[in-house]
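Visitor: Sequence and predicted structure are below.
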Amino acid sequence: MADQDQPQEGANVVNIQAPHLPAVPQAQVQADEPSPGTAREEIPSTSGETARAQRMKGSTDAKLALKDFPCPVYEVVPSPSGKCRRKGYGKTTKGKKIVYSKKFINYFNERTWEQTKVNITENYKLQNLSEPDFEVNPQLRKVSRFYLGEMAPKVAEYNIKSEFTVKANEQKVGKPISLDELVKQLTNKRYTRIALIGQPGCGKTTILKRLAQILLVVNELVQQAQVSHGSFSLSKKIKKMKRCFKFIHHLNIKDIPILKGTSRDEAISPCELLFGKIASRLSSQDKEEGYEWLHENQSKTILFLDGLDQATWSLLGKHNKMKYTDKSSTATSMYNLLTGNLFPRMTIVISSREHRLASLPSELRPQFITALAGLARDDIKRLFIAIMGDGGEKAWEKLTMQSPALIPLSSVPLFLIFNAIGCKNNPDTMTGIMLQILHIFMRSDHTHEKNQIENKLRKLMLMSFEGTKDRRVIFTIHDLEKVELDPNDVHDFIIKVPGKNMFNQHLMEGDHLMFFSHQILQEVLSALYISNMDSTAFRAFIETEMDYDHWAVVRHFLSGIILNPDIESSLIANLSSGARQDEKIRFVREFLTSKSSQKMKSCHRLDLFGTLYEANDTELIHSCIKEINFKFESITTVGMHAMSSVMRRCNQLDIVCLCGCSLNDELVHILTSNLKGSCLKLNELDVSFNDTLGAAGFGELGIVVSQCHVEVFSAADCYLTTEGMKAFKENTRNAKIKLLDLSMNDISRLKDEGLSTISEIVYQCQVEKLGMRRCYPNLDQLERFKASIADIGVYLYD
């Protein structure tokens, strides 16, 4: 006779006690009895639910976690393999099991192939953008110290993005890795939980899809992948990689169904959650055999989960452990999956924004983290030209000539698309681009009731401002209710162009936790809100708030909205009718003028240049910038863009001192590119004590000297080489240099050929004074050099 406590085969029972939780005392259960007269649900003795599960009905798992009551787990005892499943059926033979599981495997591999096809211009066809015939991926960096402060936000979720403002330290975190290395790590059984992190719009979704496609091709899992093996864009290393996966599944986390698990009817098994709800075409037996195959072949399975930061269920708090056949809430199932309690040998790759990953408790943290670090400059150019189609080369030339400050922003793929769309309307600042994007939304066919849409956007501006003020990028339904917005109103906000969706993406995403699809939207809406304040509130903000670092990007936008004369008033009027009042213009000008006269860190001064560029106020720039001095201070690529973009708008500068700034050929190339076509005249350029310029850097400096009519050029202690001098000579051409200071450079590196090149420069540029102090030539070299310049009339001091 069977034990009465032993469940019958196939019956559902509740796992009464979690491994890490104490049992609920009976007295506590009784204390929760309903009061007389209260409706009470009858609890059948054979229901299999514990008293705790009954008490939890109607609660959400977030509340349960808060009360230290995890969602219950409803145990399901599966039918033993080979036993009768339904009346009239015999045992399932091994051959049939293979057939059923094969149908399951093929279904999901083929689905993944279709789901992961990438077309980056699919939603922009009416904008005449072209799909590139090549792949460009963001740079990748392995971040091994993410949870030791290398990248994870400590307190504030709001984090200024380095592409949009100058930071004190632009040091790249982590170690660069190639796409080949990342694919190799996916096959490394040492790591079964892997994460891709990055800011919104950085390409996480695209690269996750491409990784899935690569593995489908390498493992030849679907017919199309087998055909594509020869033509697919794969490196030799990847093509030679051994086949280690038989099942590849890609799933958007926001598409995972939400079940609370507070009763058996609201519970779901992990397999049904991840696979069953999708595979409606498969029979129950196909699924059941497929689940069993997954359990037995975990190491041959890889699961791609896109968008952990979009999950509306909580992984925090306590969660019961469960088996893959059990049922519980979505949160409990995902917790067990990510901790490795379920399918520990299955490889799981998740993508997320940094802040969501940073909040994970230790048992949920991935073993291997890769950060997306933006597109490389050459890739930006290739991709921009390709998506612009015909005339792409001319469009790129126009962008580099008129709007060079927008190029580093385009390292974020989403902003590159913004740039391409805005390029047709000629905005040359970040403010102009983003106002164009909002303006397209305002006039789209979605906005039947223009006044209503404007009103909703103004409410979003207030919410954005309050969030940025609190240094938050995460918003809740309560935040929406405070500004009298319904969540459905927000979800309807899809940016469009006339006649078609401009983005197949909501302006905000998520249900219970929401955030803008890109942080820059929050920042531009914050700036619009500030610009529309009454004069008293506006002045108070300028005097008390505007100088704080977390307003840096908003400060750029605000200056552009208030001051930039090239931005059409019509782009601002609908959303900020009071932006360009004379008083507000005066307040912003006074603020920026005062800032320019203060002593500050180099990063803050460079950020001021970025603000002045967005303002595009010629009179203000000329009054604030007379000379530029960053002697022995670090300059980043974004900082160089900010500085040189303002330089191009100056007519005359007395001195630009960049000595001891760790200049290299990349930084000097940015300077040269941004000054191309400008009317700047520069009296003195000092690049002394930069020993990493190289020949390419000196060649670029020759262009600056020639174009800007530099009269005094100093390159003391710059590790001069013959190649560097030849490159400089090549590009200075007919420049006239009054003073050329090459002191403290070891002449032994130049030898006779290098000294001969210097004499040619002296002759070519009509140098009046030549500094050669502490260059230590030997006597024979010195005599030959003096003889070579004897007829030129140059004054040599050494």
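Guide: Nice, thanks for sending it over.
Visitor: from here on, contacts and neighbour counts on C-alpha atoms
Guide: Noted.
Visitor: elements contacting the helix or strand that contains Leu215?
Guide: For Leu215, the host element (DSSP states H and E) is helix 204-218. Where contact means 3 or more Cα pairs under 8 Å, 6 or more residues apart in numbering; DSSP states H and E, helix 204-218 is packed against helix 94-115, helix 223-228, strand 247-252, strand 301-306, strand 347-352.
Visitor: can you list the residues that contact the second one?
Guide: Surrounding helix 223-228, the residues in contact under the criterion Cα atoms under 8 Å, 6 or more residues apart in numbering are 113, 213, 216-217, 220.
Visitor: One more: the fourth one?
Guide: Residues from elsewhere that reach strand 301-306 (Cα under 8 Å, 6+ apart): 204-205, 208, 212, 245-253, 294, 346-352.
Visitor: returning to what we had before: among the helices and strands packed on helix 204-218, which is the most enclosed?
Guide: Comparing the helices and strands packed on helix 204-218 by mean neighbour count (mean count of other Cα atoms under 10 Å), strand 347-352 ranks first with a mean of 25.
Visitor: Use this one as the comparison:
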Amino acid sequence: MSSGGSADNFADVCYEEIAKIKNTEWLEFARRKLNIPDREIDDITYNYRDDIREQKFQMLQFWKSRRNNRNWNPSVALRKLVSDFQASTSEDECAEEYSALVDIVNSNTRQKTTDKILDDFKTEGLHRPDFQVNPRMRKVEVKDYFKGNYQDVEDMEVRIKTRTWLGIKWEKVLKTQLRKEIGFHGHKEQDEDTLSLDQLIKSITGETNSSHLDEHSVIGIVASAGSGKTTLMRRLARKSLDATSLTQGSNQVVSKMIHYIELKIIQYAGDVKPSTFLFGGLFRNESDEQNAYQWLLENQTNAVLYFDGLDQATWKIGNGAKYNKINSFSHADTATIMYNILSGNLFPQAKIVFASREFKVSELPAEARPSDIIILSGLTPKDAQKLFVFLIGKDGDEAWGNINSMSPRLLNLVSVPVFLILTAVVMARDLTRPPPTTVTELYRRIIAALQRVENIRQRDHIDKILLKLKEMAYRGMKEGRVVFYAEDLRELGLSTEEVQDLIMKVPGNNLLSRHLI
């Protein structure tokens, strides 16, 4: 019998040598030393997805099966391969390699999350602020959110006429209805009902066990168009980067991966692996991509994945569709992969944060709904004034005073960040011109500004769309209201999709009554 061990005890040798190689090193060992093709690695990983140790054993069995030489001793050969691999890849080198891959992810996040809030208005003469203001953030109960229980409602006493055998009978009843929308208004809430940016960051990064958020991996940032979702997501990601390296003890450093992903740019025609969905095009080769993905799988508690623009994805998720559960190495379409991430089937220990408009969140399957929902409800009056004044510059106080005295209805509307910027654009063009005082003038001047924004879609048909919106504004002026419903658009032959870049929603309203401006 050879000193290296016979074929009879090869299984014992396998388990002995398996224990010498870390999970984060195994894929590299399988590729470099065992020469196992990625296709076989994927198949074995899938077939034994619930047992990493068995995956390794089966890969060694596959490696052994490819050799038919009777004089070849697999036990001796395996020990030699493991010894050579350990000699060529020290623990420090391996840690440095994975740290470098995490750094690439974090550097990409930092690059993508630069403040671009005024990039669309470079030529408008607005001043770039050297401070930040953020929309008010309020956690709502998930069950109440999907029941529509966070809307503004009121009980109204009405008289009901019924016919009886004695004749007509009138009786008073209480009827719950949405509060009538006349003029602009935002959602009112108490300060103690809101989250600060620091509280949210600490809850996301795990620095504190905040009572504001449940211990669950998925947080949904929900608001209407123009409410500051993308800007807030970028700021959250950048602040999370402050915790990318935590020192434990004297020498050990634990990396944190902060990955910011723009869902609108993820477009794959066929099925892909989750690793490609997350890191496709980010690394120089597939091996680095797979190693970064392996790090994520094994360090989920040290990872935060930010998915921006779920509602802007070119693929659909939810709305009654059925999705299969997949494992970490399955091939699937992008919607199925995203479903598995949101439902916790993939990366159940990682912190997941996504941003979306309300309609997309309402379409999510129950098992894919977030455990925590954060509603953005506009800037505070103080923050709105501070930002507006700074954007315009030396004449900002005067411009704000003109809004107060000549067009007070505008004050609540400028709590919407994008509307505040557009109003500043309108007034900065001609500071001697008073602010709009009628709905018609307000629409005309803001639409004139919107037409110059580069990211407006439906540009080919914008004249026809604007003509119909003007008609809607005129009707509203005659009726004494400036807030509209989706039904108003349908009466004019328009859909919310056609005008999505030309409307804003007053913060604080709900899924069932999408008020359009």
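Guide: Sure thing, it's come through. Remember, predicted model here, so these are calculated numbers, not experimental data.
Visitor: Would you mind reporting the TM-score between them?
Guide: Once superposed, chain against chain, the TM-score is 0.63 (TM-score structural alignment, normalised by the length of structure 2); 386 aligned residues with a Cα RMSD of 4.5 Å.
Visitor: now for the helices and strands packed on helix 204-218 of structure 1, which one comes closest to Pro132 of structure 1?
Guide: The minimum distance between Pro132 of structure 1 and these falls on helix 223-228, with 17.7 Å, by Cα to Cα.
Visitor: Which positions in structure 2 sit opposite the helix or strand following the closest one in the alignment?
Guide: Past helix 223-228 of structure 1, further along toward the C-terminus, the next helix or strand under DSSP H and E is helix 236-239. No residues of structure 2 are matched to helix 236-239 of structure 1 when aligned by TM-score structural alignment.
Visitor: name the helices or strands packed onto helix 236-239 of structure 1?
Guide: helix 179-186.
Visitor: In structure 2, which residues correspond to the helix or strand just after the helix it packs on?
Guide: Scanning forward in sequence from helix 179-186 of structure 1 by DSSP H and E, the next helix or strand is strand 193-197. Per TM-score structural alignment, the counterpart of strand 193-197 of structure 1 in structure 2 is residues 218-222.
Visitor: so Tyr795 of structure 1 touches Lys769, yeah?
Guide: Yes. Applying Cα atoms under 8 Å, one finds Tyr795 of structure 1 in contact with Lys769, separated by 4.6 Å.
Visitor: Pick out whichever of these two has more residues nearby.
Guide: The neighbour count for Tyr795 of structure 1 versus Lys769, taken as other Cα atoms under 10 Å, is higher for Lys769 (18 against 14).
Visitor: Now do the helices for the stretch 301-450 of structure 1: every range, in order, please.
Guide: Listed in chain order, the helices of the stretch 301-450 of structure 1 (DSSP state H, counting those that start in this stretch) span 330-339, 354-358, 377-388, 392-402, 413-422, 430-442, 450-469.
Visitor: Have a look at how far, on average, the fifth one is from structure 2.
Guide: Right, helix 413-422 of structure 1. Superposed on structure 2, helix 413-422 of structure 1 shows a mean distance of 0.7 Å to its aligned residues (mean Cα distance after the TM-score superposition for structure 1).
Visitor: whereabouts in structure 2 does that helix align?
Guide: With TM-score structural alignment as the criterion, helix 413-422 of structure 1 aligns to 417-426.
Visitor: And the matching stretch, how far out from the chain middle?
Guide: 24 Å (Cα atoms, centre = their mean, to the nearest Å).
Visitor: do the same with stretch 99-113 of structure 1
Guide: The answer for stretch 99-113 of structure 1 is 33 Å, by Cα atoms, centre = their mean.
Visitor: That one vs structure 2, average distance?
Guide: Averaged out, stretch 99-113 of structure 1 is 1.4 Å away (mean Cα distance after the TM-score superposition for structure 1).
Visitor: Name the residues that touch that stretch?
Guide: Stretch 99-113 of structure 1 is contacted from outside by 212-213, 216, 221-222, 225, 246-250, 279, 282, 285-287, 289-290, 293, using Cα under 8 Å, 6+ apart.
Visitor: What subset of these is buried?
Guide: Buried residues within these, counting neighbours by 16 or more other Cα atoms under 10 Å: 212-213, 216, 221-222, 225, 246-250, 279, 286-287, 289-290, 293.
Visitor: returning to that earlier point: would you mind giving the contacts of helix 223-228 of structure 1 as JSON lines with distance to Thr332 of structure 1 added?
Guide: Below are the contacts of helix 223-228 of structure 1 laid out as JSON lines (distance: Cα to Cα, whole Å):
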{"residue": "Trp113", "distance to Thr332 of structure 1": "29"}
{"residue": "Gln213", "distance to Thr332 of structure 1": "30"}
{"residue": "Leu216", "distance to Thr332 of structure 1": "30"}
{"residue": "Val217", "distance to Thr332 of structure 1": "33"}
{"residue": "Glu220", "distance to Thr332 of structure 1": "34"}
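Visitor: What's the match for Asn128 of structure 1 in structure 2?
Guide: Asn128 of structure 1 maps onto Gly125 in structure 2, by TM-score structural alignment.
Visitor: What number of residues are in the vicinity of the nearest residue in space to that match that is not next to it in sequence?
Guide: Closest residue in space to Gly125 of structure 2, ignoring its immediate chain neighbours: Ala428 at 7.4 Å, by Cα to Cα, 6 or more residues apart in numbering. Residues lying near Ala428 of structure 2 (other Cα under 10 Å) number 20.
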